[in-house]
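J.: dropping a prediction and its sequence here:
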Amino acid sequence: MTRTTRTTRTRWPAGAAGALAAAALIAVTAAPAQAAPPLRGTVQVSAGVNGAVPDNQSFSLGVNANGRYALFSSWATNLVSQPARGGRDVYLKDLSTGRVERVSLANSGEGQAGWSEEAAINADGRYVAFVSNGEDVVPGMQVKGRTEVYVRDRWTGRTELVSGGLTSTDPDQFHYSYAPSISADGRYVAFVSSRKDLDPTVVDPEPEPEPEPSLARPYTWKLNIYLTDRRTHTTRLISRDATGKPGESTSFHPKLSADGRTIGFGSLSDLLPPEQPPAAAPAAGTADVDLPPGAEKYLPAGAQPSLARPTSAVYYTYDVPSGKLSPASFDVGGSLAYAAFDATISPDGRRAVYALSEPGGSTGGHRSHTVLHVRDLRTGTVTKVSAGLPGTSSVGSSGHGSITADNRWLYFESAADNLVAGPQHPGWDVYRQDLRTGRTERVATAPDGSLGNGSSNEPFVSANGRTVVFGSTSGNLVAGTDVPAAEGYQVFAKPARSHHVGADDQGENEDD
């Protein structure tokens, strides 16, 4: 099997304060007053001004709860009338009107001079959390050489810094904050940071000097997960070990539940409680694992997949009200396992979605591949998702799961050639699975149902299940277009009319 190789993005490492808003979870499944009309077919999200062909590639980042707003990053300079100043920016497309706007803006409303590639959107699309290394994002920025997390209020036009104060008490001024996730109401933002002064309640004596981080040993970076309450302006350390100290290594990819009560994240730090048996060492052959496209962005800085660098870690969930940290990445036999770095949780925080490696020659020449699993965090039940049609064994890797608010529909990317019957895609493609029936369908298809002529990946489904946003090099996904596959990725949105939440739900989701 051959496949299109995705262009690697240059990235930095990737990557309860106050009372919780009780209405936040409701907001994720309820459409705002002005609901978005459904899409009538696949559309290209990353389109230039007046429909011009983008002059560079774009990457999917998310979609709001009712599927109206698609979030993406781009290196293109012709998506809006004002050219990008930093070369990489975050954009939002209103799928109802077709309007594209840059959202990684300075507080002045002008484009900021830094680059922005990571972002997250809240339920109604009002708030976008983004990362920038620009020095002009908010007034009073005084320290150079750092990335920070900001929130842009699209209604008021205000941009605020959320990853700490404008100045730092940390003697290391070259710190990094990134990988934001935002709650449905926009109040809570989780992120990764190398700063040590964000939570004043944490005392980390560090009796021994930390090893000097380098590109050769990126996992020696001390990077932790934090949660900021934008209402109370307080920040809490999340990735603590059993003694309450910050994790000693790298934590990454935090994901907030809609109500802000649960945070999922991966960590190379030893955060397990004393009574929890450690995760078993990866089986022979699983060290050389075929990672899905885009997985490299979750690796520590400079780390690309290799035998010498980590490709998986324990996945955890953190309960904000109680402060309880629990391991989540168990296999179907009940043993704790190492999950790929793109693990996530469902909007209600009830399920964890993660990929575990299994021995078996992959299509990329590796000795193992990844298979998606879904764990019910309440009952402990684990379901293997991308294992292939009955009587077959999957060898192509799967990853980047995205699940709807009713916990029924799971979207994911895969290189497996045995997930659906009929003609098989020769590379990475986007699929969805009905978690009640086990049925899997291909998503990134041409209007007539035929295969996309390029590779597709990184799907994000809206909480209500009506819209999926994904990246693709295919040139035949939109009605009226049929051109060869491109070298770079663009972003597309597709309706999912047949299975949006409530369409055929006869009370079957009452699994409490």
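T.: Good, I have the coordinates.
J.: CA atoms for contacts and neighbours, from now on please.
T.: Fine.
J.: could you point out the helix or strand that follows the helix or strand hosting residue 410?
T.: Using DSSP states H and E, residue 410 maps to strand 409-414. Next in sequence after strand 409-414, counting helices and strands by DSSP H and E, comes strand 429-434.
J.: who's in contact with the helix or strand that that next one is followed by?
T.: Downstream of strand 429-434, the next assigned helix or strand under DSSP H and E is strand 440-442. Strand 440-442 has contacts (CA atoms under 8 Å, 6 or more residues apart in numbering) with 419-420, 429-434.
J.: what subset of those is buried?
T.: 419, 429-434 (16 or more other CA atoms under 10 Å).
J.: state the pair within those that is farthest apart.
T.: 429 and 434 (16.9 Å; CA to CA).
J.: run through the residues that contact residue 175.
T.: 145-147, 193-195.
J.: sort out for me which of those are in strands.
T.: Per DSSP state E, strands hold the following members of these: residue 193.
J.: quick one: which of the contacts of residue 175 is nearest residue 452?
T.: Distances from residue 452 to these, taken by CA to CA, are shortest for residue 147, at 36.8 Å.
J.: can I have the buried ones of the contacts of residue 175 as a ChimeraX selection?
T.: Buried residues within the contacts of residue 175, by 16+ other CA under 10 Å, are selected in ChimeraX with:
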select :147,193,194,195
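J.: just the closest of the contacts of residue 175 to residue 38, please.
T.: Using CA to CA as the measure, the one of the contacts of residue 175 that approaches residue 38 most closely is residue 147, at 36.9 Å.
J.: make JSON lines out of the buried ones among the contacts of strand 440-442 and add distance to residue 126.
T.: Shown next, in JSON lines, are these (distance: CA to CA, whole Å):
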{"residue": "419", "distance to residue 126": "37"}
{"residue": "429", "distance to residue 126": "31"}
{"residue": "430", "distance to residue 126": "28"}
{"residue": "431", "distance to residue 126": "29"}
{"residue": "432", "distance to residue 126": "28"}
{"residue": "433", "distance to residue 126": "30"}
{"residue": "434", "distance to residue 126": "30"}
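J.: take this one as well and set it beside the first:
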Amino acid sequence: MHRSRKDPAGRAGLIACAITGLLLPLLALEPTAAAKTTKTLKVPARVQEFAPITATTTFTPAKPGTKVVVQLKSGSSWTKVAQGKQNAKGKTTLTFRAPIAGTYFYRARTINTKGKITATTAKKRVVVTQRKTRLVSRPQMTPPRYGQANRSSGLPSISGNGRWVAYSSSADNLVKGDLNKTGDVFLTDTKTGKTLLVSRTPAGKSANRGASSPSISANGRYVVFESRSDDMVAGEAISSNTGIYRFDRVTKKVVRVTKGSNLSYASISDSGNLVVYNSHAIASDITLLADLSAQPTTTTTIPCETLGNPCRSRWARISADGKSVALASTDSRVGATPSREEIFVYDVATEAIERVSPLTGDNDSGYPDISANGRYVVYQSEATNLIAGETNTTTSLYRYDRVLDQTVRVSKAVGGGFLNIAPGRNLFPRISGDGSAVAYISKATNISPKAKSGLMHAYVFSVSTGKTALVSVTPQGKAGNGASDSPVLSHNGKIVAFQSVATNLVPLDKNAAWDVFRRAL
């Protein structure tokens, strides 16, 4: 029996089987489709400073347990802000705090067990916005992140644009190298978050006996302050007397304005050349004006240099333009009613003296402050008859317009009445540079329905609207749960700095100390 020539099931079949046998191994060598590779980082595009940020990373193919880090770009370098491990799906969720306001970039990386970087995501941009109330007195950190002073801070002074805040602090963790174990003066740039030690030696170290009570020029360049230190100026004689010093933010140098005993309450003109301060060296308080533009520095006793014995005066404040000095005096040579403290303005160029508080006032006035151009003066008074038609029964605040010769009351309860506080309570008023607003403190409970009874709160009164704002408040607008003090205003009255021991004005305030805050109104 033989097969047909066509023999489809014979030789042809054998050939087909042979070819198939040869191809199968080759087909087995063909590559399979590559697994999908993912490297992503998800973060919010916008967040408030120091608020929690939740970041989600995805790296595939998944390698459960692999270390994942999130980094923040600070300057030219990247710093780790959070760390976690991948889950079975290659995902990791991490939470960390936003830094101070600004624009930042984040990225995520995977790192194997040998510490080698195996994958990196594209960088993501995050805009961190300012809170209305910001903590100023906080440690200098890189990258700029949340932290708290380890001791109390206070007595703030603010620049005209609201950017720079000077203050006293006994904390030793605000800047590196603060080793003197006493209070110092600091200057914080609220735009960058950077803090400078003001009371410093020529080498930039902390002064040997500390410092306090700063006053900043309106342009933010100069800070005057009190100190008993004797190592801030080269060649200064060893002394424990109080001195008045001036720090220059641009040159980082400290110069002595004067040295003596019982000096205090310094304020400075915008040029940085004129400094007014009080002295208690004699039996009564006197006011002195130092001119640093003269070499050597000249000092004049005001307001009555030409009358022989210095006139009694205190609480002096110089206008930013350096032309006027507001002060309180009981001296009849100035024009004061005998045994009564009253408010005056001294003209630096002409030495003329102008009465501010009405001659008819029937009680003491004090604690004046003056606007940048010298037009407006704010002060507190126990007098009952400063405004026609009003019979005051407690401490009140008044603003005098030197151009219009007009006095208005600026401390008002809801409805426009008087504050429900006992006479003699100091309200420590401060006026904005343009004279449009007045900041003060009070325990009165009828200024704002939010005010808590028994606590000192900080307020700002707007002259144009006649309204008073409680400024020591929580993010939800409620009153702070602790006392506040020493409010000061920017030139336009829209930014206020103050000190407070309240723990609910900003998140995570747990240091149980006085802090310095800045609030946008």
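T.: That came in fine, so what should we check first? Please read these numbers as outputs of a predicted model, since none were measured by experiment.
J.: TM-score, when you put one on top of the other?
T.: Superposed pair, TM-score by TM-score structural alignment, normalised by the length of structure 1: 0.68. Supporting alignment: 379 aligned residues with a CA RMSD of 2.8 Å.
J.: and the strands in the stretch 1-150 of structure 1?
T.: When assigned using DSSP state E, counting those that start in this stretch, the strands of the stretch 1-150 of structure 1 occupy the ranges 43-44, 58-63, 69-74, 89-94, 100-102, 119-121, 127-132, 148-153.
J.: show me the one of the ones you listed that comes nearest residue 467 of structure 1.
T.: When the strands of the stretch 1-150 of structure 1 are compared (using CA to CA), the closest one is strand 58-63, at 7.9 Å.
J.: buried ones in stretch 224-242 of structure 1?
T.: Quick answer for stretch 224-242 of structure 1 (16+ other CA under 10 Å): 224-230, 234-241.
J.: matching residues in structure 1 for stretch 14-29 of structure 2?
T.: Using TM-score structural alignment, stretch 14-29 of structure 2 lines up with nothing in structure 1.
J.: test my guess that residue 270 of structure 2 contacts residue 219.
T.: Yes. Look at residue 270 of structure 2 against residue 219 with CA atoms under 8 Å: they come within range, at 6.1 Å.
J.: between these two, which one's more packed in?
T.: Just comparing residue 270 of structure 2 and residue 219: by other CA atoms under 10 Å the higher neighbour count belongs to residue 270, 22 against 18.
J.: map residue 462 of structure 2 onto structure 1.
T.: Checking with TM-score structural alignment, residue 462 of structure 2 has residue 434 as its match.
J.: now that match: closest residue in space that isn't a chain neighbour?
T.: residue 409 (5.0 Å; CA to CA, 6 or more residues apart in numbering).
J.: the equivalent of residue 372 of structure 1 over in structure 2 - nearest residue in space that isn't next to it in sequence?
T.: Aligned against structure 2 by TM-score structural alignment, residue 372 of structure 1 finds its counterpart in residue 397. Nearest non-adjacent residue to residue 397 of structure 2, counting by CA to CA, 6+ apart: residue 380, 4.3 Å away.
J.: okay, now that neighbour: neighbour count?
T.: 28.
J.: which residue would you name as the spatial centre of structure 2?
T.: Central residue of structure 2 (CA atoms, centre = their mean): residue 136, 3.4 Å from the mean position.
J.: sorry, back to before: which residue in structure 2 aligns with the residue nearest to residue 434 of structure 1?
T.: Residue 409 of structure 1 maps onto residue 437 in structure 2, by TM-score structural alignment.
J.: for that match, give me its contacts.
T.: Counting by CA under 8 Å, 6+ apart, residue 437 of structure 2 has contacts 431, 460-463, 489, 492-493.
J.: turn those into TSV, including distance to residue 393 of structure 2.
T.: TSV is the format used below for the contacts of residue 437 of structure 2 (distance: CA to CA, whole Å):
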residue	distance to residue 393 of structure 2
431	23
460	22
461	20
462	23
463	22
489	28
492	31
493	28
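J.: tell me which of these persist in structure 1.
T.: Comparing these with structure 1 on both residues aligned by TM-score structural alignment, their matches' CA atoms under 8 Å, the contacts found in both are 431, 460-463, 493.
J.: can you report how many residues lie near whatever residue of structure 2 lines up with residue 386 of structure 1?
T.: Residue pairing (TM-score structural alignment): residue 386 of structure 1 is matched to residue 411 of structure 2. For residue 411 of structure 2, the neighbour count with other CA under 10 Å is 28.
J.: setting the sequence-adjacent residues aside, check what's closest to residue 411 of structure 2.
T.: Nearest to residue 411 of structure 2 is residue 397, by CA to CA, 6+ apart, at 5.2 Å.
J.: repeat that for residue 481 of structure 2.
T.: Counting by CA to CA, 6+ apart, the residue nearest residue 481 of structure 2 is residue 502, at 5.0 Å.
J.: next: residue 240 of structure 1.
T.: Spatial nearest neighbour of residue 240 of structure 1, chain neighbours left out: residue 246 (4.5 Å); criterion: CA to CA, 6+ apart.
J.: cool, and residue 456 of structure 1?
T.: With sequence-adjacent residues excluded and distances taken as CA to CA, 6+ apart, residue 456 of structure 1 is closest to residue 472, at 4.0 Å.
J.: what lines up with the one you found in structure 2?
T.: Using TM-score structural alignment as the criterion, the counterpart of residue 472 of structure 1 in structure 2 is residue 500.
J.: so its match sits against residue 484, correct?
T.: Yes. Residue 500 of structure 2 lies in contact with residue 484 (CA under 8 Å); the separation is 4.0 Å.
J.: touching both of these two, which residues are there?
T.: residue 472.
J.: shouldn't residue 156 of structure 2 be in contact with residue 488?
T.: Yes. Residue 156 of structure 2 lies in contact with residue 488 (CA under 8 Å); the separation is 7.1 Å.
J.: what do the two both touch?
T.: 497-498.
J.: in stretch 505-514 of structure 2, which residues are buried?
T.: Going by 16+ other CA under 10 Å, stretch 505-514 of structure 2 has these buried residues: 505-506, 509, 513-514.
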